[in-house]
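Asker: Return a 3D structure for these sequence lines:
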Amino acid sequence: MTDMPRFDVAIVGGGIAGASLAAALAPHACVVMLEAEAMPGLHATGRSAAFWSETYGGPAIQPLTTASGAALRDGGFLEPLGSLHIGRQEDAAAADAFLAEFADSAVELVPIDPASRIPGLRSEWTIGVMEPSCAYIDVAALHGHYLKSARTGGATIVTDAGIRSAVRRDGVWRIETPAGPFAATVLVNAAGAWADEVAIRCGVRPIGIRPYRRTMVQLRTDPSVPAGLPHVADIAGRFYFKPEAGGRLWLSPHDEIPTDPCDAAPEEIDVAVAIDRFEQAVDWRVAAVERRWAGLRSFALDRLPVYGFAEPGFFWCAGQGGFGIQTAPAAAAMAAALVLGQVPDVAGVDVGRYAPGRLG
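Answerer: A predicted model of the protein is given here:
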């Protein structure tokens, strides 16, 4: 192994999962982060809808999100927004179930008249549940913070270094990339949509991480977006939208279209569906579609993230869905402890529920 740089930990993937873990590990181990693209965070991280919601992802994700809140607020990465979950009369059961899911949690949910917060809301939308803690999240600043912290801690970050193959012998991984070979005792698979593909290239059994496309559009509306508008989400999961700088609106049809790992692009039909659902909720006119984009979300079969060793030396840090950014501080602390052979101590989080062994 004298012909290649040697590390304690090699992290494959430089999105929010890999970057936050590199930052957490760097003060305690010799770390290299191998990013396939020319810059980290090009795919899921760079295309986030950029909000922090304790209910997003359901009760199984909420403990990680809540545990991350203090670090995100203290770091200046969150700004107040609030989220209003709305529904029609046929959605009453979904609203009741939503309230029941979080009844025993610390998440504050307040039933309100949605028309009091959304001017122009169509009359059939009579159900409203306010989630005051929802916030904007500065994704670029957070990702940049983790990359800087990783470098400051001594981590090496290598771009254009997609993994071609890796073989483990005598407790050491020999990793082949276009940027050259690397050796590491532990290989962390934080490759997002490519996680199963990376496992296969390492000779490790994949665990069923599946990527899905999510569509976003930026709208200019008439009337313009009202001051004080919260994030608005259909309680039945058909759309969400939120105000953005310059009086713009970000809108998604909340789609999850199965796809291969790729540089995702929006489909015109999905943009049209988003606008149709939006116009069924409010009487605002869509004056212009100014931008459209798509990102990838990756899930295990049970839709929970995966953190832990599936076999000696191979650590999964994958399947974060759309929740990897909002859970990054707690998830990185938990994963770093596991990589280092320590007992994680993250308040309110049951580490075992995210272990890869649950997936057989």
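Asker: alpha carbons only for contacts and neighbour counts from here, please
Answerer: Noted.
Asker: List the contacts of Asp188.
Answerer: That one is not Asp; residue 188 is Val. The contact partners of Val188, by C-alpha atoms under 8 Å, 6 or more residues apart in numbering, come to 9-12, 314-317.
Asker: Where strands are concerned, which of those residues count?
Answerer: 9-12, 314-317 (DSSP state E).
Asker: Any chance of CSV for those, columns distance to Asp96?
Answerer: Shown next, in CSV, are the ones in strands among the contacts of Val188 (distance: C-alpha to C-alpha, whole Å):
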residue, distance to Asp96
Val9, 46
Ala10, 45
Ile11, 42
Val12, 42
Phe314, 42
Phe315, 39
Trp316, 35
Cys317, 34
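Asker: Now flag whichever of the residues you listed is closest to Ile269.
Answerer: The closest of the ones in strands among the contacts of Val188 to Ile269 turns out to be Cys317 (C-alpha to C-alpha; 32.9 Å).
Asker: Second chain to compare with the first, below:
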Amino acid sequence: MMKLLTPTKFGAIDLNNRVVMAPLTRMRAAQGDVPGQLAAQYYAQRASAGLIITEATQISPLGKGYPGTPGIYSEEQIKGWQTVTSEIHAKGGKVVMQLWHVGRISHTSHHPEQGLPVAPSAIAPSGQVFTAQWGQAAYETPRAMTQEDILALIHDYQCAAENALRAGFDGVEVHAANGYLLDQFLQNGTNHRTDEYGGSIENRCRVLMQVLEAVIGVWGSDRVGVRLSPYGSFNDMSDSDPVILFNGVIDRLNPLHLAYLHLIEPRSTMAGGSDQVVQDMPSTATLFSERFEGKVLMAGGYNKDNAEEAVTSGHADAVAFGRLYISNPDLVARFAAGAPLTPYDRATFYGGTEKGYTDYPTL
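Answerer: Just a heads-up that it's a prediction; the model follows:
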């Protein structure tokens, strides 16, 4: 039997297998950033995964950076997510919510009342942003966060964690990857601060550690995971020494006894932006997985064979699949049967209705 198909445990969360559904931005939330009945159907179809990690979910209006992404800060959003978790649990699945703040990867149109996007430092990313009207515009220069802003951010994470608990999740994942706000604090390409949140690795880790303290206060550490993307260049990210930085981050995570650490391979550096796999990139699994003292979830361009190799070699305890899960809701059954996989339709990834969302066939 494939090791991928055997059970494991992430902290207090029992997984029936090691095939995890990766967080996938699909941009189909209803009015008010509420996940609708279609989302409940979509996730329930994939409940045979050992664990589902939801699409990134903004913790506040200012945390939003794309049209059609769901939130977890209003009563309507909590109720929408309650329907999702109920449907997954009814099929015996487990699900954690990915808590998200995009920082500078946003546009004022998404949060006109709050104004400019925020970031550790007032540095605009290169490229273009999706506006609230589904158009594209140049990135704005974000407002550098004050100490008061950071205190408010930590409070927003705590409230989001409480709301996720009310919504019936099995845990939460703190998104500190892919060039979003917490990653912007970690990497010195985006963090030019000179206060206690900038400069040294200790200082650049401070916001992440304070966020984790707040979230663990709600959930307990054995139901909290963290996602990191060492060497990832998505969203115009860079650091002068990723190995020293991310070893330092992991060293600070170890004493927390988290449910798991979720690491992304830089070969899939564009985070869903293309099908291109970058060759000759460093291996996150090789460089960082053994430094973490708990369970490691790997993601980024894995297929059945190299995922099995990762869990048998000990470089991963489980593997997250993204695009394969979009088009194969019964991915676990297909792996078990050695069945062919349905190809995905990239044109239907973002926005729309059931086409390319809930209409993929099962065996």
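Asker: now what about the TM-score between them?
Answerer: In this superposition the chains share a TM-score of 0.31, using TM-score structural alignment, normalised by the length of structure 1; 189 aligned residues with a C-alpha RMSD of 6.9 Å.
Asker: follow-up on the earlier one: and the ones in strands among the contacts of Val188 of structure 1 as CSV, adding neighbour count and distance to Phe241 of structure 1?
Answerer: Listed next are those as CSV, based on neighbours: other C-alpha atoms under 10 Å; distance: C-alpha to C-alpha, whole Å:
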residue, neighbour count, distance to Phe241 of structure 1
Val9, 26, 39
Ala10, 28, 38
Ile11, 26, 34
Val12, 27, 33
Phe314, 21, 39
Phe315, 23, 36
Trp316, 26, 32
Cys317, 29, 29
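Asker: from these, which single one is nearest Ala335 of structure 1?
Answerer: Using C-alpha to C-alpha, these come closest to Ala335 of structure 1 at Cys317, 7.4 Å.
Asker: Any chance you could list what contacts stretch 209-220 of structure 2?
Answerer: Stretch 209-220 of structure 2 is contacted from outside by 154-155, 157-158, 161-162, 165, 171, 174, 224, using C-alpha under 8 Å, 6+ apart.
Asker: List the buried residues of that stretch.
Answerer: Residues 209-216, 218-220 are the ones in stretch 209-220 of structure 2 that count as buried (16 or more other C-alpha atoms under 10 Å).
Asker: how about CSV for those, with distance to Val296 of structure 2 added?
Answerer: Converted to CSV, the buried residues of stretch 209-220 of structure 2 look like this (distance: C-alpha to C-alpha, whole Å):
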residue, distance to Val296 of structure 2
Met209, 19
Gln210, 22
Val211, 20
Leu212, 17
Glu213, 20
Ala214, 22
Val215, 19
Ile216, 18
Val218, 22
Trp219, 19
Gly220, 18
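Asker: any chance you could map the strands in the stretch 251-360 of structure 1?
Answerer: Secondary structure of the stretch 251-360 of structure 1 by DSSP state E, counting those that start in this stretch: the strands cover 257-258, 285-299, 306-311, 314-318.
Asker: what's the shortest one packed up against?
Answerer: Same thing as strand 257-258 of structure 1. When contacts are defined as 3 or more C-alpha pairs under 8 Å, 6 or more residues apart in numbering; DSSP states H and E, strand 257-258 of structure 1 packs onto strand 210-222.
Asker: try the second one
Answerer: Here strand 285-299 of structure 1 is seen to pack against strand 210-222, helix 268-281 when contacts are counted using 3+ C-alpha pairs under 8 Å, 6+ apart.
Asker: distance of Leu297 of structure 2 from Ala320 of structure 2?
Answerer: As defined by C-alpha to C-alpha, to the nearest Å, Leu297 of structure 2 lies at a distance of 7 Å from Ala320 of structure 2.
Asker: go on, Leu153 of structure 2?
Answerer: 28 Å.
Asker: Which one's more surrounded, those two?
Answerer: Ala320 (28 against 21; other C-alpha atoms under 10 Å).
Asker: SS state for that one?
Answerer: What DSSP: H, G, I helix; E, B strand; the rest coil gives for Ala320 of structure 2 is strand.
Asker: Setting the sequence-adjacent residues aside, check what's closest to it.
Answerer: Distances taken as C-alpha to C-alpha, 6 or more residues apart in numbering place Val20 nearest to Ala320 of structure 2, at 4.4 Å, with adjacent residues excluded.
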